[in-house]
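Undergrad: task: produce atomic coordinates for the following.
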Amino acid sequence: MSKQSQFIIGGIIAVVVVGGGFLIVKNNASYEKKTTTTNKATQTITLGSTGASFPSSYKSGDKLVGFDVEVAQKAAKLAGYRVKWVNADFDGLWGQLDTNRVQGIANAVSFTPERQAKYQFTDAYYNDEAKVAVPTSSKAKKLSDLDNQKVAGVAGSNNITALQSVNKSIVVAPFENRDSATQAVLSEKVAGVVNSGPILSATIKKNHLKLRLLPDTIQKTKVGIVFKKDDAGKKYAKSFNKAFVELAKQGEIEKLSKQYFGYDVSNHDLEK
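TA: Got it, this is the predicted structure:
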């Protein structure tokens, strides 16, 4: 082989090696970029829910499901988070948030002036209204028919406060969770149960309960996810708000609403 041929072949090998090296570096850079993106998409946020509040947050086997759970998970994914769930009774969730054991609460949390003064809410993703359900055998036709009688409610719920503000004659009996409050009225230990109208309606339909809703609306509220009112909480709320808009425009929140409640309670203002 001539020296000229050896030089040409050597040059080709050098180009291939250098070129291969360039490709490797380029591929490594691409891999690093992809890995960084993946890590960002799997940051963990810890959210609290009861895990015992159909259809908002409840267990199906070992899996946590529900309207608020699915909305929160879909929004979190769009915002670049993976959700870790912590379950506690509703009243206890606020203590979990105050002591940083959870970063937020996603469990049909209604806006109230008191809560908004202390905590950072996202924009509302659905509209709610409080109602009272009574046994189908009850003679009560309106709220005032329950004067001087006991009505069950979930401890820490704003529905209890709202009921007391519109009818001070009703005696409120607080219970740990929705199931125990509902069982109290079914066993006739109390005359009725106050809760979210859409939630009561869905629960009655799913479990074929012998309950009916009174026509009175106790209050109309909006529901969002709540965080601490600090820099981190404001950052979480901002990222979730952006995700809610995208989910609303995709029709995902309305779809989940119809799946869990039987009708649309989603906040369509998000689409504007």
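
Undergrad: CA atoms for contacts and neighbours, from now on please.
TA: OK.

Undergrad: can you tell me which residues contact Phe121?
TA: Contact analysis of Phe121 by C-alpha atoms under 8 Å, 6 or more residues apart in numbering lists Phe111, Gly224, Ile225, Val226, Phe227, Ala237.

Undergrad: quickly name whichever of the residues you listed is closest to Thr99.
TA: Nearest to Thr99 among these: Phe227, at 11.8 Å, using C-alpha to C-alpha.

Undergrad: thought the closest one was touching Ala106?
TA: No - if you go by C-alpha atoms under 8 Å, Phe227 and Ala106 don't touch, sitting 9.3 Å apart.

Undergrad: buried set for stretch 35-54?
TA: Ala41, Ile45, Thr46, Leu47, Gly48, Ser49, Thr50, Gly51, Ala52, Ser53, Phe54 (16 or more other C-alpha atoms under 10 Å).

Undergrad: what does stretch 5-20 give?
TA: By neighbour count on 16+ other C-alpha under 10 Å, the buried set for stretch 5-20 is empty.

Undergrad: and that stretch, how far out from the chain middle?
TA: 61 Å (C-alpha atoms, centre = their mean, to the nearest Å).

Undergrad: can you give me the strands in this structure?
TA: Here the chain has its strands, by DSSP state E, at 43-49, 52-53, 57-60, 63-65, 81-87, 104-110, 119-121, 126-135, 150-154, 171-175, 192-196, 211-213, 219-228.

Undergrad: contact partners of the third one?
TA: It stands for strand 57-60. By C-alpha under 8 Å, 6+ apart, strand 57-60 touches Ser49, Thr50, Gly51, Ala52, Leu64, Val65, Gly66, Phe67, Asp68, Val69, Asn107.

Undergrad: closest to Gln149 among these?
TA: Closest to Gln149, out of all of those and judged by C-alpha to C-alpha, is Ala52, at 26.5 Å.

Undergrad: could you check how far the closest one is from Val154?
TA: Using C-alpha to C-alpha, to the nearest Å, one obtains 12 Å as the distance from Ala52 to Val154.

Undergrad: what's the neighbour count on Lys234?
TA: By other C-alpha atoms under 10 Å, the residues close to Lys234 number 18.

Undergrad: in TSV: the contacts of Phe121, plus neighbour count and distance to Thr122.
TA: Shown next, in TSV, are the contacts of Phe121 (neighbours: other C-alpha atoms under 10 Å; distance: C-alpha to C-alpha, whole Å):
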residue	neighbour count	distance to Thr122
Phe111	21	10
Gly224	25	5
Ile225	27	6
Val226	30	6
Phe227	27	8
Ala237	23	5
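
Undergrad: could you dump the residues you listed to CSV with distance to Ala248?
TA: As requested, the contacts of Phe121 are arranged in CSV below (distance: C-alpha to C-alpha, whole Å):
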residue, distance to Ala248
Phe111, 19
Gly224, 14
Ile225, 15
Val226, 19
Phe227, 21
Ala237, 16
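
Undergrad: I have a second one here; can you model it like the first so I can compare?
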Amino acid sequence: MKKKLGYLFLTGLMALSLAACGKGSQDAGGQDLLQQIQDKGTLTVAMEGTWAPWTYHDEDDNLVGFDVEVARKIAEKLGVEVNFVEGEWDGLFAGLDSGRYDMVVNGVEITDERAEKYDFSEPYGYIRTALIVAEGNEEIKTFEDLNGKTTTNSMASTYMTLAESYGATVTPVDSLDQTLDLVIAGRVDATLNAEVSFYDYMKVHPDAAVKVVALTDDASHVSIPMRKGEEAASFREAVDQAIRELKESGELGEISVKYFGTDITRE
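TA: Below you'll find the predicted structure:
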């Protein structure tokens, strides 16, 4: 009888220990994201690194661009260092979903579909989409003319979705330079991209045989996607506060003028 009671006692202790361990794991998993980032001392930011002037490599192979500096300023406001991780467009969001990245800073435009899956910071940029064709192309003058035509853009990007909505067949590529090379070579009919990105490209390639034939009427809101969830609430609030302070101080506008030649941070 004593042996049986002793066995039951030990079994009960083990069950309590396992329950405590399980609770500890749950507590760790649900820890406040901002606190985790500040404890680590590092903000992990995902971006492509191939889309000038947002995020790209200079002649010395340094990662530079508007979004690079914005992310650094936000990390500074949070009191941490920034760790940049580069990848392809769709991989950025897969990494955000899995928790490998804390945020994606890559000129991301807010869409209804994305807003269902992610929480967004307040906008830090406002841009219009340009319809770009080869210099000698006289067939495409409006977005409606894309029906039955071919375009090229990053996989799963806003521009790819917009082109497909007008009936275009889209060839996926990794960078703006590749996109415009295909248009100039006549391998695709057109491409859609941020107006400011196109004009930045033309500053570097002034003789490129491409032109803008149409622009969207309304400006898209550029924002920072983050994971949804109560544990991320204080992190989102801190990022919003950082963006507001950067706007109010004029720093955000200065960074924009540096890379775009104009202030895209005001609607």
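
Undergrad: which strands or helices does the lengthiest helix in the first structure pack on?
TA: Using DSSP state H, we find that the single longest helix of the first structure is helix 3-41. Helices and strands touching helix 3-41 of the first structure, by 3 or more C-alpha pairs under 8 Å, 6 or more residues apart in numbering; DSSP states H and E, are strand 81-87.

Undergrad: average offset between the strand it packs on and the second structure?
TA: With mean C-alpha distance after the TM-score superposition for the first structure, strand 81-87 of the first structure departs from the second structure by a mean of 0.8 Å once superposed.

Undergrad: distance check, Trp54 of the second structure against His221 of the second structure.
TA: Separation of Trp54 of the second structure from His221 of the second structure (C-alpha to C-alpha): 15 Å.

Undergrad: higher neighbour count, the two?
TA: Taking neighbours as other C-alpha under 10 Å, Trp54 of the second structure and His221 compare with Trp54 leading, 24 against 19.

Undergrad: now which residue in the first structure aligns to the more buried one?
TA: Aligned against the first structure by TM-score structural alignment, Trp54 of the second structure finds its counterpart in Ser56.

Undergrad: contacts only, for that match.
TA: Ser56 of the first structure is in contact with Val65, Gly66, Phe67, Asp68, Val69, Asn107, Ala108, Ile199, counting by C-alpha under 8 Å, 6+ apart.

Undergrad: most neighbours, which of these?
TA: Within the contacts of Ser56 of the first structure, Asp68 tops the neighbour count with 30 neighbours, counted by other C-alpha under 10 Å.

Undergrad: how about the nearest residue to that one, chain neighbours excluded?
TA: Closest residue to Asp68 of the first structure apart from its sequence neighbours, by C-alpha to C-alpha, 6 or more residues apart in numbering: Ser56 at 5.0 Å.

Undergrad: what's the angle between the longest helix of the first structure and strand 81-87?
TA: Interaxial angle of helix 3-41 of the first structure relative to strand 81-87 (axes from the mean of the first three to the mean of the last three C-alpha atoms, to 10 degrees): 30 degrees.

Undergrad: Ala134 of the second structure: neighbouring residues, count only.
TA: Under the neighbour criterion other C-alpha under 10 Å, Ala134 of the second structure is assigned a count of 24.

Undergrad: now which residue in the first structure aligns to it?
TA: Under the alignment (TM-score structural alignment), Ala134 of the second structure maps onto Pro135 of the first structure.

Undergrad: how about the nearest residue to its match once chain neighbours are set aside, what does it touch?
TA: Closest residue to Pro135 of the first structure apart from its sequence neighbours, by C-alpha to C-alpha, 6+ apart: Leu211 at 4.3 Å. With contact taken as C-alpha under 8 Å, 6+ apart, Leu211 of the first structure is in contact with Ala133, Val134, Pro135, Thr136, Leu186, Ile204.

Undergrad: same question for Cys21 of the second structure.
TA: Contacts of Cys21 of the second structure (C-alpha under 8 Å, 6+ apart): none.

Undergrad: report the secondary structure state of it.
TA: helix (DSSP: H, G, I helix; E, B strand; the rest coil).

Undergrad: would you mind measuring from it to Asn193 of the second structure?
TA: To Asn193 of the second structure, Cys21 of the second structure is 51 Å away according to C-alpha to C-alpha.

Undergrad: for Val239 of the second structure, same thing?
TA: Per C-alpha to C-alpha, Val239 of the second structure is found 26 Å from Asn193 of the second structure.

Undergrad: show residues contacting stretch 83-95 of the second structure.
TA: With contact meaning C-alpha under 8 Å, 6+ apart, stretch 83-95 of the second structure is reached by 42-49, 101, 104, 154-157, 174.

Undergrad: closest to Ile74 of the second structure among the residues you listed?
TA: Nearest to Ile74 of the second structure among the contacts of stretch 83-95 of the second structure, counting by C-alpha to C-alpha, is Leu43 at 9.2 Å.

Undergrad: just give me the match in the first structure for the closest one.
TA: Leu43 of the second structure maps onto Ile45 in the first structure, by TM-score structural alignment.

Undergrad: spit out the contact partners of the nearest residue to that match once chain neighbours are set aside.
TA: Leaving aside its sequence neighbours, Ile45 of the first structure sits nearest to Val83 (C-alpha to C-alpha, 6+ apart; 5.1 Å). Val83 of the first structure makes contact with Thr44, Ile45, Thr46, Leu47, Gln73, Ala76 under the criterion C-alpha under 8 Å, 6+ apart.

Undergrad: the last one touches Phe240, doesn't it?
TA: Spelled out, it's Ala76 of the first structure. Yes - at 6.6 Å, Ala76 of the first structure counts as touching Phe240 under the criterion of C-alpha under 8 Å.

Undergrad: alignment lookup: Gly6 of the second structure to the first structure.
TA: Mapped onto the first structure by TM-score structural alignment, Gly6 of the second structure lines up with nothing.

Undergrad: distance-wise, check Gly6 of the second structure relative to Gly229 of the second structure.
TA: Relative to Gly229 of the second structure, and taking C-alpha to C-alpha, Gly6 of the second structure is found at 44 Å.

Undergrad: with Val105 of the second structure instead?
TA: 19 Å.

Undergrad: more neighbours: those two, which one.
TA: Remark: of Val105 of the second structure and Gly229, Val105 carries more neighbours, 24 against 12, as counted by other C-alpha under 10 Å.

Undergrad: buried set for stretch 185-193 of the first structure?
TA: Those would be Val185, Leu186, Val190, Ala191, Gly192, Val193, for stretch 185-193 of the first structure by 16+ other C-alpha under 10 Å.

Undergrad: now these in CSV, with distance to Val265 of the first structure?
TA: Shown next, in CSV, are those (distance: C-alpha to C-alpha, whole Å):
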residue, distance to Val265 of the first structure
Val185, 26
Leu186, 26
Val190, 29
Ala191, 27
Gly192, 24
Val193, 21
